[in-house]
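Q: Here you go, sequence then predicted model.
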Amino acid sequence: MKRLFPTPVLSISLCLLWLLLNLSVSPGNLLLGVLLGVLAPLLMAPLRPLSAHISHPWTILRLILRVGIDVLGSNLQVARGVWTAKHRAPRSRFVHVPLDLHDAHGLAALSMITTVIPGTIWSELALDRSVLLLHVFDLDDEAHFIEHFKQTYERPLMEIFQ
């Protein structure tokens, strides 16, 4: 049974989504929904990454709260930087951050966190996953930024995924 339905929740969801999008439960739509629910997970199974081993639920909660606080603070910093740009131009630059995190799931989470925080852009990851290139909107102290990034985001993700 697991062979035919590797992800039963996904299969049921795809079938229901098909029916919902078509606003019809006709036999033809029902058949197409079932076919979509069965075939799509089977055909896409090779593209799915390995399952992640997640631990330390309190670390996850602290990281989510920290990211939320940083999003608010960065929004204010970027807004202030934009408003005061004619008096003091932002010091944008690229920063190379050495990484100790090598887990694919952890790096994916780190890329989402970086994308969510205003003023930072994930630009490039080295092929060996050892260095991350970030663009920072306004940066005073590069060493302090790197230390903050590693302590605030990379270390908790290492606890969670490695």
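A: Great, that's in hand.
Q: switch to C-alpha atoms for all contacts and neighbour counts from now on
A: Will do.
Q: was I right about T115 contacting S123?
A: No. Counting by Cα atoms under 8 Å, T115 stays clear of S123, with 10.1 Å between them.
Q: Second structure for comparison follows:
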Amino acid sequence: MLSRLLPHPLLTVTLTLTWMLLVNSFTAGQALLGVLLGWAIPVFTRRFWPDRVRIARPWWLVFFLVKVLWDILIANVTVAALILGGQRFARPAFVAVPLELRTELAISILANTVSLTPGTVSAWLSPDRRTLIVHGLRVTDPDALAHEIKTRYERPLRDIFEPPC
């Protein structure tokens, strides 16, 4: 019964906090509207979610978010220097990243994380969901970029969402 009224508690909290950050105003009315939206969106979209979201290690998710925010900051500076330095430093390339992740949510978070980090963008996911094609703005070693994505982002996501049985 509780799962029907609150199908995705973490999503409810995330949506509520996101609403409060977007409106940039902490009033009782905005907080109430944020809670209402945070509750209603998961309830009305419940049938579109294939599985209930399971986070095996929630604190690791917090550390992952801090790491991603740091990487976004550093990548912004790097891309700005690359742009100001001219095109001679750019070495764009597509890189195939083999995936070990199996849950749709974890793959989606990985693809979005890659796209949020300036200088890289997720370009294509194979139909079997075993390869992510990433476009990099400055790729000197494709294997190194694939390895970095796998170690910095995929491995923590696998530990957070797909712990060993």
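A: On my side now, so go ahead. Small disclaimer: the values here were computed from a predicted structure and weren't measured.
Q: Buried residues in the helix or strand L10 of the second structure falls within, which are they?
A: With secondary structure defined by DSSP states H and E, L10 of the second structure is part of helix 9-23. Residues 11-12, 15-16, 19-20 are the ones in helix 9-23 of the second structure that count as buried (16 or more other Cα atoms under 10 Å).
Q: repeat for stretch 43-57 of the second structure
A: By neighbour count on 16+ other Cα under 10 Å, the buried set for stretch 43-57 of the second structure is 43, 46, 53, 55.
Q: The residue positioned nearest the centre of the first structure and H105 of the first structure, how far apart?
A: For the first structure, M112 is the residue whose C-alpha lies nearest the centre (Cα atoms, centre = their mean; 2.8 Å). With distances defined as Cα to Cα, to the nearest Å, the gap from M112 of the first structure to H105 of the first structure amounts to 11 Å.
Q: what residue of the second structure takes the place of N22 of the first structure?
A: Residue pairing (TM-score structural alignment): N22 of the first structure is not matched to any residue of the second structure.
Q: For the nearest residue to N22 of the first structure once chain neighbours are set aside, grab the count of nearby residues.
A: Residue nearest to N22 of the first structure in three dimensions, not counting chain neighbours: N29, with 7.6 Å by Cα to Cα, 6 or more residues apart in numbering. One way to gauge burial is a neighbour count; for N29 of the first structure, by other Cα atoms under 10 Å, it gives 16.
Q: can I assume N29 of the first structure is in contact with L20?
A: No. Proximity of N29 of the first structure to L20 does not meet the contact threshold set by Cα under 8 Å, at 10.0 Å.
Q: Report the mean deviation for stretch 67-80 of the second structure after fitting onto the first structure.
A: Between stretch 67-80 of the second structure and the aligned residues of the first structure, the post-superposition mean distance stands at 0.8 Å (mean Cα distance after the TM-score superposition for the first structure).
Q: Please point out which parts of that stretch sit buried.
A: Neighbour count says stretch 67-80 of the second structure has 68, 71-72, 75, 79 buried, by 16+ other Cα under 10 Å.
Q: repeat for stretch 92-100 of the second structure
A: By neighbour count, with 16+ other Cα under 10 Å as the criterion, the buried positions of stretch 92-100 of the second structure are 94-97, 99.
Q: what about R129 of the second structure, which SS state?
A: Reduced to three states with DSSP: H, G, I helix; E, B strand; the rest coil, the structure at R129 of the second structure is coil.
Q: What span of the second structure is the top helix by length along the first structure aligned with?
A: Longest helix in the first structure, counting residues (DSSP state H): helix 57-83. Helix 57-83 of the first structure falls opposite residues 58-84 of the second structure when the two are matched by TM-score structural alignment.
Q: check contacts around whichever residue in the first structure pairs up with T151 of the second structure.
A: Alignment note: T151 of the second structure maps to Q151 in the first structure; criterion TM-score structural alignment. Contacts of Q151 of the first structure were listed using Cα atoms under 8 Å, 6 or more residues apart in numbering, and none were found.
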